[in-house]
Each structure stands twice: as structure tokens, then as C-alpha cells.
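Peer 1: take a look and give me a structure for this.
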Amino acid sequence: MLSVTATIVACESKVDDRPNIVFVLADDLGYGDLGSYGHPYALTPNLDRLAEEGTRFQHFYAASPLCIPSRAGFMTGVFPARFANYTGDFGLGDVPTVTALLHDAGYRTGHFGKWHLGADTSSGTYGIGTIQRAKGQTSKALEGKRSRDSHAYDQAIRFIEKNRDGPFYVQIWGTVPHYPINPAPSFLAPFAATTVAMADFSPFMLKKFARVHSYGGDINEGMRRYLGDVHSVDFEIGRILEKLDELGLSENTLVVFASDNGPGPSGQVGRDRGLVDQYGKDLLGSPGPFRGGKGSLYEGGARVPFIVRWPGRVPAGRVDDTSITSAVDWLPTLCGLAKISCASPHLDGEDVVSAWMGGAHSRTRPLFWKDSWTNAPIAIRWERWKLREGGPPNRDAELYDVVSDPGETENLAAIHPAVVADLQNRIREWDETLPSRYARKPRR
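Peer 2: Presented below is the predicted three-dimensional model:
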């Protein structure tokens, strides 16, 4: 069950000028993995075009630094720690979802690719009219310009063609660049001469390079393979944009790109050998200027790319470097854009359409992160401050000014005790609203 209080976001209109919505979610893509987000070698012309024709957000956060709870945040507008039953095992229960709300308001809804939303994948689940849960393919099945996720994009394109009269909502949740990194040769070719210059990367990435080197990995080869995988995501984005142009749908289609969490850690254990395999040596995703990655409560774990394009509505070529936005804002913001009323139990997200449309958004409530176990560490982002506490016994609270110190290099807890006390009080009040116990299905 979910401990809740009702929140209503109401938007009403008789005129149906609602946009089509295409939501693309990458898997384990780091904040710094795109050209538009500062990667020195990435080839991402289509995503860079999306940023040039839309707005790029610098303070966007996933709801969790882990895949499964992150997706629950997008779907429900609820912090994942509120779910007593792990959503990957038990699904989202009776919590309202963005797809159900849009479906009930007349949207044709489709989901293609990775799921992670419980065992029921039948069409109609969460109001999704078409569900095709495709698994990523290995390079053995790929020839020419085919990525691990091409089949999911094929299905999404057919859905868009079929429902071109709209309005439609389609989410494409790929598997790239999640482990195992294994791009087709066509995506590797542009990086044949790429050589890593250590000066191009942050201190955190230098530590990651050192770990890969200690495993016997080749940094240059690993970087080429990782960039090839990211390049394949960009290729698929290009297919979607081209199809929207071909069908004359671009002007009234909101296209959004994000990642579910930060980059995967290098050195993942090989599943069949008990050793660090080649795939683990190729996990060279970058959190950009931040510290940490997937699974971490530091900025690199949850701060991810977020690009919004809607021609004539969302300002082109804009970079929002002030608004603090989150995956839990997805549901209430789309409710506003789609002109529907959405009632959701304990809606943690906020309607941030003002930021999307060129203004600024000031949060009225903090963002929180906690994994689904009772004594898990907790992090809070409120205004310019980020506090992390809990974890190993006697671990002191860590306070960072993530505006002036995005890499979280200087713990300011001793210097600003009043700020620490305020944020700890907010954490305590929030934690008291969470389940006292969490359930997961036994792992085999």
C-alpha cells in the first residue's frame, strides 16, 4: 500500500489543441554522455539538434539512481520510496499513472521497449493500449544501421503512423547504453581513431579509468565501444524525428528525451565467469562534472539529461540552468499540457510547464531520494543545498552547495549547521510518511 494524501491538478478546456507526446528514455545514460551536455567525443547530432530546437535542462533529476524505481517515478509522480511493495515485482498497484490519465482523456497510448513496471505486460495495463515489451538484441543479430533497440523503435514508428490523427502518447524505453555494451560495427566505425585524453574528463572519470585499467581493460577501446552504443541511440532518435517530419506531425508533437539514472559502474561482474568481463570494462559513461553514478545518491546518480522540444511553444536553443525539476514532475506537467484533471495519491511532483515554456520554476517542496529498504540512506535537494545522510553506522551528514560546487567536493556541514538542521528536519518529517516495511519477491 501507499501512504497518501490527495492532491489535485486541474486544467480544463473545451478546445482540443493538445499535443502528441513522444517520450524517449535511455538506460544508464550519464549526464555528460551527449555532445550537447559536454562530452568531448560523442557523436549525437540528432539529440544535439533536439536541444537546439528545444530546451535543455541542467537541474533535472531522476526519481531514483536505479532503473526500476526511477520508472515508477515517471509513471506516477510519486517518490518511489512511498511504495511498500517493490514496483519491479508487484507493479504500481492502484496508484494513478500518467498513461492511464491520458488514455482516459482520449489519448492513444503505447509503450515500446524495456518495462520494469511489474509482471503484467498485457495491453491495457496502466491504460496503455499497446504494449510491446522488446528486449535489447546482441550484436550477433545486428547488421548495418541496426541498434540493440531498433526493433522497439520500429514498433513505435508503426504506432505513430497508425495513430497519426492523434492525440497519441508513446513512450520508447530503450536498453542502450545499459550493460552489456555491444554496438554493431556500423556505430563503432566513426570512433576508430578516438583516443582518450585524461585532461578532457573530471576527477571522477579519472578514477573510473583507473579501475578499468586495473581490470586489464583498454581505455581507448572501451571508450570507442561506449560511444558507439550512445551513437546508436542518437541514430534511433533521428528515425523518430524524420518520421514526425514526414507525417507533418512535428509542429504539434512534444518530444522529450531523458535517462533513467546516471551511468553504470565500470567492472560489472560477468554473469557466466565470475570475473569482470569485456562489457564491464566498456562501461565508460560520464556523469559530466558530477560525482557518482548509477546507485549513488551523489549528483551523478540522479542528475541526468533532459531535453524538451515542441516547436513554437518550447523556446529553441534555450538552456535552463536554474529550474530544479524531476521525473516526478512528468505526470502533473503532462496533465496540465493535455488539459485534463488528474487526481493522484500524494502527488510529489509539481507542474513545471512554466519552465518548459521559457520561464522559471521555483519548487514549493524538496526532492527526496531513498531506496526501498527501511534504513536506507536518504538525500534531499532543496534550493541550492543537497544533504545526504545515513548508510554505514556513524556516517556523518554531508552537505553540499551543488550550485557553486556541482562536483560535491567540499562538505559544508560543519560550516552551516543551521542548514543541516533544517534539512534533517525535513527528512525526518518525510521519512515518517513512508512505509515501515518494504516487500520484495525472493530472488532465485
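
Peer 1: can we go C-alpha only for contacts and neighbour counts from here?
Peer 2: Noted.

Peer 1: and the longest helix along the chain, what does it pack against?
Peer 2: Assignment by DSSP state H gives helix 219-246 as the longest helix of the chain. For helix 219-246, the packing partners by 3 or more Cα pairs under 8 Å, 6 or more residues apart in numbering; DSSP states H and E come out as helix 45-52, helix 150-162, helix 185-188, helix 203-214.

Peer 1: run the chain-centre distance for the next helix or strand after the first one.
Peer 2: The one in question is helix 45-52. As assigned by DSSP states H and E, the chain's next helix or strand after helix 45-52 is strand 55-57. Distance of strand 55-57 from its chain centroid, counting by Cα atoms, centre = their mean, to the nearest Å, is 14 Å.

Peer 1: how about this one, so we can line them up?
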Amino acid sequence: MIRKIRFATFPLASLLFLPADAWAATARPPNIVLILADDLGVNDLGCYGRKDHRTPNLDRLASEGLRFTSAYAASSVCSPSRAALLTGRHPARLHLTTFLPGRPDKPSQKLLHPQIRQELPLEERTLAEALRDGGYVSACVGKWHLGGANYGPQQQGFDTAFAGHANTTPSATEGGKGEYELTARAEEFVAAHRDQPFFLYLAHNNPHIPLAARADLVEQNRGAFNPLYAAVVETLDDSVGRLLARLDSLGLRDNTIVIFTSDNGGLHVPEGREDPPTHNTPFRAGKGFIYEGGLRVPLIIRWPGRIQPGKAESEPVVNTDLMPTLLELVRISQPTGLDGSSFAGLVTGGSHKGRRAFFWHIPHYTNQGGRPAGAVREADWKLVENYEDGRVELFNLAKDPSEANDLAAREPARAAAMRRDLAAWRASVGAQENSANPDFDPSLHTRLYVDVDVSRLAPALKAAEMTPGLASWRKGMDSAVKPPDSRK
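Peer 2: Modelled structure (predicted):
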């Protein structure tokens, strides 16, 4: 049996809050604007401590709302994280545990990948569908990456959808991936539906590689770890600021819940033509890894008059929790069978039950160097199980957020108990397992995954200084795991 673990709660002051049923007497329930960045690291914003990035609009949003300091994604790559966000169900249960369409099996991999779903199943009830049935009109603007024809946003509950037209060349003058075009469509949607409850899901393509930004912004950010990436982040921030200003001009600010988050951690290794875009210091690794740098994400929620501004919340939450949380906040019934739990009490300063354990299952090799693994967090303890050989690592995140000191040998009973919990959870959700690779090449595996452990890669002063030393590893990794379709 999986042990129920309770986390400490941190109730917010309620002096600024209206009564819980106050909005029910108004003309309409609150709007929801959910903004999702792509590969934005947990510490890429000024409000999360980043000194070499300029993010005034998101910093202001954090000062006006609630900033979570232990927010997690359900996966360290995009498609499974997005599926979890929109369904409140774990990627392992959905059998959608890596990016679509997935990667081919190669001799460098000791294990074969499980065969994942190639789309978000239509039978899954999404946040858009639940809100539609509650009287909301909805739009998906930007990246979907949860299925192709017949599995798009409008088959999953959204009334309208606009994917955009990304320009990923170095000559891009708008910011790289059409941020302002997406923002303009988002502004059009909220203006058109200002007189009815709406749900806007704005999923930006940035700061995912390839990177492109205006030359003047790159020059202005020349002191950053990666000036190009910093310029891309600044462009993203500016586009968010434009949408927030539009909400203000339409008089929608006070009756709109705004959520900003990312689909996974920041990319900390060179990939494609790019130097390492960012680092997730003090957290270990980044996108594609089951360590904290790959799983932790920024999460900011603003609801004027209902959320006390300028607060930081340290209780762990995961993006599967957003669907039940938002449905509770707008008083719409939750679907049965959700893996996420509402943290509405944390948002509004009300009561909040103690937390369960948090689980991850990523049975895949990634283009960033990650290997198949699972993890569980219980209170301050996190156990990582490596599926290749069954080896476990145990960390006390309160004392060691960098996951530098493996305590499994010192705490064998705790490690064994948490490993049992992880196995029981996998069985309970029907998680897919790996199988042995009959074409396994141990020497190639050693060269790519053992001789170079990029999960422990320390950032240099500048990203460009890191790329030459990793060139051989990057070339080998690309030849070993690069899929026919290079979307990630």
C-alpha cells in the first residue's frame, strides 16, 4: 500500500480576501487565463532570483499574486506535462510519457522504450471540456503537441484554436516564435468575449530551441549567461505584459484568474545549434531529467482581491493539481478519477489538507542525456530509481536541493520503503515498463551515459564556454537518439 504522506501547510493571511461566496452574487464567474511557457527554467525569472534576465512584467505579476517555490511538472518533457496539465491525470496513467511522436530505439540504449499513445485520448475529460459544460467559452492559442488531425484542441473541448506561425531563423525580428502574433490573437479573444466567462490557454513556443530574437535585445543582454536566450525570455515577458495590459484596458483585471507556468525545467545542455540556453542552479540537471532541475517550474497565480499579493508559497504542488484547483475556484464539479488534488485553499487563504506523495515515471531516454527512471517525493525526501539497473538514489531536499549527496546507503530502510511506494504506485496507475534491448551496445552506452554525466554539469560563467567541451558528447547523443521528427 502506498503510504499517505502529509506535508506541512502554510495558510495565507485572509485580511484582503472577500467572502468565499462573494463572486457568486456578481454577474458572472471569473475568467481564466492560463499562460504556459515552453522549457522555461524554474529560476529564469527575476522574481525567482535570476539576476541576468530582465522580466519586469512577470516579476510584477508575482508581486500582485502568489508565487510557488516548489511547483513541479508531471514530466521533464513537454507532451506528457501538457497532457497532465489539461486532464489532471498522470502521464503514466495516460500512457503518454514522452514527447510526441517519441524516439526510436537505438543500440546505445540498454532498455527499449514502451510504446506510448500518439495522442491525448479523446475519452479523457479536459479542463476545457469541464469549463465548457460550466458555461465558459475557450480558446487554445499556440502550441498543442498532444496529437495531430482529429486530436486537436477543438476535439478536446476548445471552441477555437490558433497554432500560430513560428519563425525560428536567426533573422526573426519579432522574437523568434511568433509571440506577438499569438498574443494578438489572445487579445482578440478576450476582447470578443469580455461579456461572458472565458478560458484562454495561451501556450507559447518560447523559450524552446531553436532560439531567435531581435539583435538589439541580444546586445542589451550581452552580460547574461546566454545573451540570446535572455533576449528570448525578455520577449516572452514583454508579450505577457501586453496581454495583461489588455485585460486591464478591458476592465477584466479584477475578475480574471491569471496563471503563469512552464511545461518542464530549462534546457541546461547544448542542443541543436544552440549553446546551453540556461542553467537551473541550485537544482540538478534540467529538461529531460528526473532531477529537480528538470521537474521544477515557475508557477504564479494572480486573482486581485482573492489572493493576497506578494506572497511566496513553499508547499509542493504539481501541474496535475491545476485542473482540480481551477475547477474548485470557479465552482464547477470535478471529473472523477483525477490524479491531481486541489490546492484552492492555498490560493485563497482557506483550509488545505495535508499533501500526498508525488510520483514521476519517465521510462525513456532523452536527447538531453536522461535515462529511464522513476521518482517519488515524500515530505523532504526524494528517491530516484534508475530503471536500467535498479539502482536508487535518496536525497533530503530540505538540506540538499542540489541532489548532490546520495543518502541511500545511510538510510536503507527509508530507501526501501520509498521504493516499495513507487512500485505500488506504478502498479496502481498501470504504468508501462521497459524491456531489454536485444541490440544493446554496452561500449556505446558507456561513452554516452557513463563517461559523461551531464546531470551533474556545472554552469560556466558563459554558456558559449561550455559547448566546445561537450561537442563530442552532443554529436554522439544526436546520432544515438535523434528521432526522424525533431520536435521535442
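
Peer 1: now the TM-score, please.
Peer 2: The pair, once superposed, lands on a TM-score of 0.82 when counted by TM-score structural alignment, normalised by the length of the first structure; 392 aligned residues with a Cα RMSD of 2.6 Å.

Peer 1: before we move on, back to that, buried stuff in the longest helix of the first structure?
Peer 2: Using 16 or more other Cα atoms under 10 Å as the test for burial, helix 219-246 of the first structure gives 219-241, 243-244.

Peer 1: state the distance from Leu407 of the second structure to Gly152 of the second structure.
Peer 2: 45 Å (Cα to Cα, to the nearest Å).

Peer 1: just Ala92 of the second structure next, same as before
Peer 2: Separation of Ala92 of the second structure from Gly152 of the second structure (Cα to Cα): 21 Å.

Peer 1: looking at those two, which is more packed in?
Peer 2: The neighbour comparison of Ala92 of the second structure against Gly152 (other Cα atoms under 10 Å) goes to Ala92, with 26 against 19.

Peer 1: in this structure that one contacts Ala431, no?
Peer 2: Yes - with contacts counted by Cα atoms under 8 Å, Ala92 of the second structure reaches Ala431, the gap being 4.9 Å.

Peer 1: quick one on the thing from earlier: possible to save the helices and strands packed on helix 219-246 of the first structure as JSON lines with distance to Arg444 of the first structure and mean neighbour count?
Peer 2: JSON lines is the format used below for those (distance: least, Cα to Cα, whole Å; neighbours: other Cα atoms under 10 Å):
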{"stretch": "helix 45-52", "distance to Arg444 of the first structure": "39", "mean neighbour count": "20"}
{"stretch": "helix 150-162", "distance to Arg444 of the first structure": "29", "mean neighbour count": "19"}
{"stretch": "helix 185-188", "distance to Arg444 of the first structure": "36", "mean neighbour count": "19"}
{"stretch": "helix 203-214", "distance to Arg444 of the first structure": "30", "mean neighbour count": "17"}
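
Peer 1: okay if I get those as TSV plus distance to Lys294 of the first structure?
Peer 2: Listed next are those as TSV, based on distance: least, Cα to Cα, whole Å:
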stretch	distance to Lys294 of the first structure
helix 45-52	22
helix 150-162	24
helix 185-188	24
helix 203-214	13
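
Peer 1: what residues are up against the alignment partner in the second structure of Ala51 of the first structure?
Peer 2: In the second structure, the residue matched to Ala51 of the first structure (TM-score structural alignment) is Ala62. Counting by Cα atoms under 8 Å, 6 or more residues apart in numbering, Ala62 of the second structure touches 47, 300-302, 309-310.
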